[in-house]
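**Student:** Sequence plus predicted model, see below.
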Amino acid sequence: MPSAWTDKTPQQGSSSQVRKALSRFRLSQPSPSEMARLTPRHCLYKTELIKPQRPWKALSDVELSTAEYVDWYNHRRLHGEIGHVPPAEYETAHYQNTQKQQVTATI
């Protein structure tokens, strides 16, 4: 089974794993600051989804579970750093507040 599904590499290599995954899908290489944001999420994804369910039977199983995980992560998971609300709810509130502040009257 490919290592992308089982992840037998040490935790310290997670940054290089993210870079390899991005290049595999022909995505641009992230900047160091982007890597600082990507690596913890990648580790969380592996810890919460990939490792508990391995070994995976097929790539399609990983893809479907990943889509479900991303939906849950963005729409139902409560995040303490943003007031114990899901990211999608927080983002909606942020843009509603931003748009209200930008409304100006024209004479």
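**Tutor:** Yep, it's here. Numbering: from 1, shown residues only.

**Student:** okay, CA-based contacts and neighbour counts for the rest of this
**Tutor:** Will do.

**Student:** Tell me where the protein has helices.
**Tutor:** 3-6, 14-24, 32-45, 59-75, 87-102 (DSSP state H).

**Student:** Relative to Ala93, how far out is Val99?
**Tutor:** Careful, residue 99 is Gln; it's not Val. For Gln99, the distance to Ala93 (C-alpha to C-alpha, to the nearest Å) stands at 10 Å.

**Student:** Arrange the helices of the chain in CSV, one row each, with distance to Gln53 and mean neighbour count as further columns.
**Tutor:** Output for those, formatted as CSV (distance: least, C-alpha to C-alpha, whole Å; neighbours: other C-alpha atoms under 10 Å):
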stretch, distance to Gln53, mean neighbour count
helix 3-6, 9, 14
helix 14-24, 19, 15
helix 32-45, 12, 13
helix 59-75, 9, 13
helix 87-102, 25, 12
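
**Student:** Comparison target, given below:
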Amino acid sequence: MIKTEFVRKRHFTSLEQLTVKLNDYVHWFNNHRIHGTLGYLSPFEYKLEHLKKIV
């Protein structure tokens, strides 16, 4: 699911531009965005911490 914040007030002039911006957004969303529910970690960091506990 794409969050509305990604497309709000944006206009993409080509499929290539959309693809680049979408890839940037997904990278930011998974690797840099912190979330209070996840202990103020990014989803990627949270997953790594969880996997450390399993191994």
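**Tutor:** Received it, and whenever you're ready, just let me know what you need. Please read these numbers as outputs of a predicted model, since none were measured by experiment.

**Student:** out of the helices of the first structure, which comes closest to Lys51 of the first structure?
**Tutor:** helix 3-6 (7.1 Å; C-alpha to C-alpha).

**Student:** Can you spell out the matching residue range in the second structure for the closest one?
**Tutor:** No residues of the second structure are matched to helix 3-6 of the first structure when aligned by TM-score structural alignment.

**Student:** That helix packs against which elements?
**Tutor:** Using 3 or more C-alpha pairs under 8 Å, 6 or more residues apart in numbering; DSSP states H and E as the contact test, no helix or strand touches helix 3-6 of the first structure.

**Student:** again, 10 Å this time
**Tutor:** Applying 3 or more C-alpha pairs under 10 Å, 6 or more residues apart in numbering; DSSP states H and E, we find helix 3-6 of the first structure packed against helix 14-24, helix 59-75.

**Student:** so where in the second structure does the longest one end up aligned?
**Tutor:** The one in question is helix 59-75 of the first structure. Mapping helix 59-75 of the first structure onto the second structure (TM-score structural alignment) gives residues 15-31.

**Student:** Leu48 of the second structure matches what in the first structure?
**Tutor:** In the first structure, Leu48 of the second structure lands on Thr92 (TM-score structural alignment).

**Student:** Enumerate every residue touching its match.
**Tutor:** By C-alpha atoms under 10 Å, 6 or more residues apart in numbering, the contact set of Thr92 of the first structure is Thr98.

**Student:** quick revisit: can you convert the helices of the first structure into a markdown table and add a column each for distance to Pro52 of the first structure?
**Tutor:** What follows is the helices of the first structure, written out as a markdown table (distance: least, C-alpha to C-alpha, whole Å):
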| stretch | distance to Pro52 of the first structure |
| --- | --- |
| helix 3-6 | 10 |
| helix 14-24 | 17 |
| helix 32-45 | 11 |
| helix 59-75 | 12 |
| helix 87-102 | 24 |
